[in-house]
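Engineer: Build the 3D model from these lines:
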Amino acid sequence: MLGIHDFPLYVFSCILLNLTPGQDTMYIIGRSLAQGRRAGIVSVLGIMTGVWVHTLLAALGLSVILATSAMAFAVVKFAGAAYLIWIGIRFLLQSNGADVMPDNRMTARNDRQIFQQGMLTNVLNPKVALFFLSFLPQFVSSRTDTVFLPFMLLGLVFFTTGSIWYLILVHGASRLSQRFRHRSTIGGRLKRLTGLLFIGVGIRLAFAKAH
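Structural biologist: The predicted structure is shown next:
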C-alpha cells in the first residue's frame, strides 16, 4: 500500500500513543481549563501543525541531526523547556483573573498567540522529532523507491487520530471549567494551576535524554 506495510497495526499504535498522556496533552488540557474550548481547539491546531513539521523533517532526513548530535539535541531541548516555563510564568503573573477570557471574547490576536505557542512547544521538543524518525520507518517498505510519500501518509494518520483524541480532551476540559472560569477567584486558581503545569512540563523536558 503506497510503500507502507502493517497499516492496521500502525493505526492501532497511533491510537495508543495518542491516548498516552504527554507534553502535548498537558498543554491542551491546560489551555482548555484556563481559557475555554476555543483556546483548546486553537492549541490542537498549533500542536498538530508541529506534528506536520516533524513528519516533514523526518521524511527529508533532517531529524537525523538531532539523533547524531548531542549539542543539537540539547539546544533544541533547552529552548523548548525555556519556552514552556516562560508560558507557565505568564499564566502565574495573570492569575489574578483579569486575563481570564471566555470563548466569546477571544480575538484573532489571542488565537494567533495560542496557535504559535502550541506549535513551538511541539516543534521545540526534540524527543518528538526522534520519535518520528524512529517510529515511522518501521512501517515503510524497504522496497519503496522514495520514503517521502509514505512518511507523509503515515504522518497524516497520526495527525488524524491525534486531532480526534485531543478535541475530545478539549471538550471535556472546557466543559469541566466552563462554570468556574468567569469567577475571578476560581479562574485565577485555574490559571495558576495551568502555569504550574507548564512549568513542570518544561522542567521535565529540560531533564529529558535522547535515549
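Engineer: Every contact and neighbour count from this point should use C-alpha atoms.
Structural biologist: Fine.
Engineer: if I look at Ala74, how far off is Leu190?
Structural biologist: According to CA to CA, to the nearest Å, Ala74 stands 32 Å off from Leu190.
Engineer: Apologies, that question was intended for Leu9.
Structural biologist: 39 Å.
Engineer: Then Phe131?
Structural biologist: For Phe131 relative to Leu190 (CA to CA), the value is 32 Å.
Engineer: Also Thr146?
Structural biologist: Note on Thr146: its distance to Leu190, by CA to CA, is 48 Å.
Engineer: Pick out whichever of these two has more residues nearby.
Structural biologist: Taking other CA atoms under 10 Å, Thr146 and Leu190 do not tie; Leu190 has more neighbours (25 against 13).
Engineer: end to end, how far does stretch 55-70 reach?
Structural biologist: So stretch 55-70: terminal residues 21 Å apart, CA to CA.
Engineer: what residues does it touch?
Structural biologist: Here stretch 55-70 makes contact (CA atoms under 8 Å, 6 or more residues apart in numbering) with 54, 72-73, 126, 129-130, 132-133, 147-148, 151-152, 155, 210.
Engineer: Counting neighbours, which bits of that stretch end up buried?
Structural biologist: Thr55, Leu56, Leu57, Ala58, Ala59, Ser63, Leu66, Ala67 (16 or more other CA atoms under 10 Å).
Engineer: mind listing which of those are in helices?
Structural biologist: Secondary structure from DSSP state H places Thr55, Leu56, Leu57, Ala58, Ala59, Leu66, Ala67 of the buried residues of stretch 55-70 in helices.
Engineer: now the longest helix along the chain: how far from the chain's centre is it?
Structural biologist: Ordering each helix of the chain by length in residues (DSSP H) puts helix 148-181 first. Centre-to-centre, helix 148-181 and its host chain are 9 Å apart (CA atoms, centre = their mean, to the nearest Å).
Engineer: Let's see this one next, to set against the first:
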Amino acid sequence: MSVELFWAFLAASLLISITPGAGAINTMSNGLRYGLRRTLPAILGLQLGLGIQILVVGVGLGTLLASSELAFALIKWAGVAYLIYLGVAKWRERAVALEAGGAPPAAEPALVRFGKSVLVNVTNPKATIFLIALLPQFLDPTLPRAQQFTVMGVTMISVDVLVMCGFAGLATLIARWLRSPRQQRLLNRLFGGLFVLVAGLLASYRT
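Structural biologist: Next up is the predicted model:
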C-alpha cells in the first residue's frame, strides 16, 4: 500500500469510527455508568469483534454472507435480537444515586462487558457488507493480500480504539453532571431506545 493510499484509508477509517452506530452507543452507555477505565474491556471487545469481521472478509467468507440470503438473514436477525436485548436491559437498568465524591456503581465483571461488546460487532452483517465494499478499494493487486489486510485491520482497530476511548471519556465527563436517579433513568432509557433504534435499522437493511 502506497503512502497516499494509506492516508486515504486512515481518513476513511476515522470517518467510519466516528459515525454513530451500535459500537459507539455501547461505549457511551458503558462510559456514562462506569467511567473510562472500566469501559476499556468493552472497547477491547468491540475491537475483537471488528477483527473477526475483517478476518471474515479477508478469507472470503464475507462474500458468502453477501450472496447467501439464508446466511445473511440468520446473522442479521441474531444481531437484531441481541441489540433489542441490550436495549431492554438498558431501559430496565436500575439507577444508582451518587452524591458528589461518592463511590462509583458496581460494575458487571470485565469479562461480561468484553463478551457483550464482541457480540455487538460480530452480529452485524451490515458491517461485513460494508467492509466487503470498502477494503478492496484500497488493495494493490501487485502486493500480497494477507499483508495488506493485516495493515488495514491494524489501522482500523487502532483508530477505533482511540475514537471509542474519546466517546467513553466524553461520557465520563457528562456523567459528572448526572448524579440523581431520575437523570440516570432518563439516560438509561435514552440509550435503551437507541439500541432498539439501531436494531430497527439493521432489521430494515437489505443487501
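Engineer: Could you get me the TM-score between them?
Structural biologist: Laid over one another, the chains give 0.88 as their TM-score (TM-score structural alignment, normalised by the length of the second structure), with 204 aligned residues with a CA RMSD of 2.4 Å.
Engineer: Narrow the contacts of stretch 55-70 of the first structure to those that are buried.
Structural biologist: 54, 73, 126, 129-130, 132-133, 147-148, 151-152, 155, 210.
Engineer: and whichever helix or strand Asp24 of the first structure is part of with helix 148-181, angle?
Structural biologist: According to DSSP states H and E, Asp24 of the first structure maps onto helix 23-35. Orientation check (axes from the mean of the first three to the mean of the last three CA atoms, to 10 degrees): helix 23-35 of the first structure against helix 148-181 gives 30 degrees.
Engineer: now the residue of the first structure most remote from its centre, what's its secondary structure?
Structural biologist: When distances are taken from the C-alpha mean of the first structure, Arg143 lies farthest, 32.6 Å away, according to CA atoms, centre = their mean. Of the three states, Arg143 of the first structure takes coil under DSSP: H, G, I helix; E, B strand; the rest coil.
Engineer: Distance check, the residue nearest to the spatial centre of the second structure against Phe138 of the second structure.
Structural biologist: For the second structure, the residue nearest the mean C-alpha position is Gly23 (2.1 Å; CA atoms, centre = their mean). Computed as CA to CA, the Gly23 of the second structure to Phe138 of the second structure distance reads 24 Å.
Engineer: cool, and Val3 of the second structure?
Structural biologist: In terms of CA to CA, Val3 of the second structure sits 11 Å off from Phe138 of the second structure.
Engineer: Between those two, point out the one with more neighbours.
Structural biologist: For Val3 of the second structure and Phe138, the more surrounded residue by other CA under 10 Å is Phe138, and the numbers stand at 16 against 8.
Engineer: just checking, that one touches Phe9?
Structural biologist: Yes: between Phe138 of the second structure and Phe9 there is a contact under CA atoms under 8 Å: 7.0 Å.
Engineer: give the contact list for Lys76 of the second structure.
Structural biologist: Counting by CA under 8 Å, 6+ apart, Lys76 of the second structure has contacts Thr123, Asn124, Pro125, Lys126, Leu202, Ala203.
Engineer: Please identify which pair of those residues lies farthest apart.
Structural biologist: Spatial extent of the contacts of Lys76 of the second structure (CA to CA) is set by the pair Thr123 and Ala203 at 12.0 Å.
Engineer: Which one's more surrounded, these two?
Structural biologist: More crowded of Thr123 of the second structure and Ala203, by other CA under 10 Å: Thr123, with 22 against 15.
Engineer: Go ahead and confirm that one touches Leu83.
Structural biologist: No: counting by CA under 8 Å, Leu83 is not a contact partner of Thr123 of the second structure; they are 9.1 Å apart.
Engineer: ok, the nearest residue to Ala210 of the first structure once chain neighbours are set aside - how many residues close by?
Structural biologist: Spatial nearest neighbour of Ala210 of the first structure, chain neighbours left out: Lys127 (6.6 Å); criterion: CA to CA, 6 or more residues apart in numbering. Neighbour count of Lys127 of the first structure, defined by other CA under 10 Å: 21.
Engineer: so Lys127 of the first structure is in which element?
Structural biologist: According to DSSP H and E, Lys127 of the first structure maps onto helix 126-135.
Engineer: residue range for that helix in the second structure?
Structural biologist: On the second structure, the counterpart of helix 126-135 of the first structure by TM-score structural alignment is residues 125-134.
Engineer: just how off-centre is the matching stretch within its chain?
Structural biologist: Distance, centroid of stretch 125-134 of the second structure to centroid of chain: 14 Å (CA atoms, centre = their mean).
Engineer: Likewise for stretch 86-93 of the first structure?
Structural biologist: 18 Å.
Engineer: One more: stretch 67-75 of the second structure?
Structural biologist: 21 Å.
Engineer: cool, and stretch 140-148 of the first structure?
Structural biologist: A distance of 28 Å separates the centroid of the chain from that of stretch 140-148 of the first structure, by CA atoms, centre = their mean.
Engineer: And stretch 22-40 of the first structure, by the same measure?
Structural biologist: A distance of 10 Å separates the centroid of the chain from that of stretch 22-40 of the first structure, by CA atoms, centre = their mean.
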